[in-house]
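**Q** build me a model:
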Amino acid sequence: MPLPFLTADRAFEETDDTALPFDDRDHWRRPYRPGPWRVGAGALLLLLASFVLVAAVIIAFAGSLAGAAICAGFAVVIIASSLRLLRMGTWVSARGLRRVGFLTTQTVPWAQITAVRTAQQPVRWLGLPRTVQGQALILVRRDQRAEGQQPLLTDRNADFLARHEAFDRAADSIEVWADEYGRTA
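**A** Below you'll find the model as predicted:
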């Protein structure tokens, strides 16, 4: 069963000169593959969920249906968390740019975007409070001040840690989407 949120579009791997090689541009897509840290964390969560489900079956056979239901519910929460973790990132379409976080999703239409640019600045390492010097893809909105800007992507997050070429390719792709649809909006 293919999982479309895990696979990037194959058009980014081909040597195509067009920056937006998609027929259906209204479809939300992530212009990069999820990184090994994000996929590994999702896999570990799914492994933990399988152990919790096995525990739920053992508890059910032992005769405590209420305990089995609690364990199964906990496994469902772990599975949902894993899937949400894998969906996190920056998504683009002809309608705008979408930043998907673990608990929130923010969609910004292209008409509200002034610029999308890459900047050198302190960034959070793997989303932890520790900051290191790195690159960030910054979204500049018309209704937002400069100090309130949050990075869309960083080269130190779970998708791009130790994958600098992938960060550059993803940042360039998102900038092309912003140039293409920012002009027409």
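**Q** okay, CA-based contacts and neighbour counts for the rest of this
**A** Fine.
**Q** as a check, name the ranges of all strands in the chain.
**A** 89-93, 96-100, 105-109, 113-124, 131-141, 151-154 (DSSP state E).
**Q** one more, so I can put them side by side:
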Amino acid sequence: MPLPFLTADRAFDEAADDVALPYDDRDTWRRPYRPGPWRVAAAALLLLFASYVLFAAVIIAFAGETPGAVGCAVGGALVVFAAVRIVRIGTWVSARGVRQVGFLRTRTVPWARVVAVRTTQQPVRWLGLPRTVQGQALLLVVQGGETLAAPLLTDRSADFLSRREAFDRAADSVEAWAEEFRTVA
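**A** Below is the predicted model of the structure:
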């Protein structure tokens, strides 16, 4: 079963360096980078935990305790849902705009409202924790001159920690999408 949210399109790996947007179908939402090892490891640990919880639900069901089995099964399903949401967190782009997917919220900004996309040095959250460190962030400036509260990408996030080239490539890709579709929209 293909899981398209786990990897960026292979077209990015196979595309030449001079092609900024190697996709044929630009109306499909896609993440222009691969999920980082920290994000994938967290999701894998959650799925491992979910397998134990679901196995416990089966054992409890065979023991004849239906309410306990249902509770364990619901808990296991919630853990699987959380693991999938963790992997989906990130910045997604399409011809319609840029989408920032969080654990509980998704924010979409159409390209017509985007004034600029720029990389800047600023304090950023380390792995999404409250601690901040100096790093790079990709900021989205919308009409009216306001910057979105949360940066689109940071080089200290779970996707780019210790992966400087991946951050640069992802930032360049989002900037290329913005440059092409900001003028069209």
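**Q** follow-up on the earlier one: just send the strands of the first structure back as a markdown table, with distance to residue 4 of the first structure and mean neighbour count too.
**A** A markdown table is the format used below for the strands of the first structure (distance: least, C-alpha to C-alpha, whole Å; neighbours: other C-alpha atoms under 10 Å):
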| stretch | distance to residue 4 of the first structure | mean neighbour count |
| --- | --- | --- |
| strand 89-93 | 13 | 22 |
| strand 96-100 | 15 | 20 |
| strand 105-109 | 18 | 14 |
| strand 113-124 | 25 | 17 |
| strand 131-141 | 24 | 18 |
| strand 151-154 | 20 | 23 |
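**Q** ok, which of those comes nearest residue 33 of the first structure?
**A** Among the strands of the first structure, strand 89-93 comes nearest to residue 33 of the first structure, with 9.8 Å by C-alpha to C-alpha.
**Q** buried sites along the lengthiest helix in the first structure?
**A** Identified as the longest helix of the first structure according to DSSP state H is helix 36-62. By neighbour count on 16 or more other C-alpha atoms under 10 Å, the buried set for helix 36-62 of the first structure is 38-39, 42-43, 45-46, 49-50, 52-57, 59-60.
**Q** tell me the contacts of the residue nearest the centre of the second structure?
**A** Most central in the second structure under C-alpha atoms, centre = their mean is residue 90, positioned 2.0 Å from the mean C-alpha point. Counting by C-alpha atoms under 8 Å, 6 or more residues apart in numbering, residue 90 of the second structure touches 31, 100, 101, 102, 152, 153.
**Q** over to residue 101 of the second structure?
**A** Residues near residue 101 of the second structure by C-alpha under 8 Å, 6+ apart: 88, 89, 90, 91, 92, 107.
**Q** let's see that with 10 Å instead.
**A** Residues in contact with residue 101 of the second structure (C-alpha atoms under 10 Å, 6 or more residues apart in numbering) are 85, 86, 88, 89, 90, 91, 92, 107, 108, 152.
**Q** kindly report the same for residue 49 of the second structure.
**A** 43, 55, 76, 79, 80.
**Q** of the contacts of residue 101 of the second structure, closest to residue 118 of the second structure?
**A** Within these, proximity to residue 118 of the second structure (C-alpha to C-alpha) peaks at residue 152, which comes in at 10.0 Å.
**Q** and for that closest one, nearest residue in space, chain neighbours not counted?
**A** residue 138 (5.5 Å; C-alpha to C-alpha, 6 or more residues apart in numbering).
**Q** how close does the one you found get to residue 21 of the second structure?
**A** Distance of residue 138 of the second structure to residue 21 of the second structure, given as C-alpha to C-alpha, to the nearest Å: 18 Å.
**Q** and if you look at residue 78 of the second structure?
**A** Taking C-alpha to C-alpha, one finds residue 78 of the second structure at 36 Å from residue 21 of the second structure.
**Q** so which of these two has more stuff around it?
**A** It is residue 21, of residue 78 of the second structure and residue 21, that has more neighbours when counted by other C-alpha atoms under 10 Å, with 16 against 13.
**Q** list the contacts for the more buried one?
**A** Listed by C-alpha under 10 Å, 6+ apart, the contact set of residue 21 of the second structure reads 11, 12, 15, 32, 173, 174, 176, 177, 180.
**Q** could you rerun that using 6 Å?
**A** Not one residue lies near residue 21 of the second structure by C-alpha atoms under 6 Å, 6 or more residues apart in numbering.
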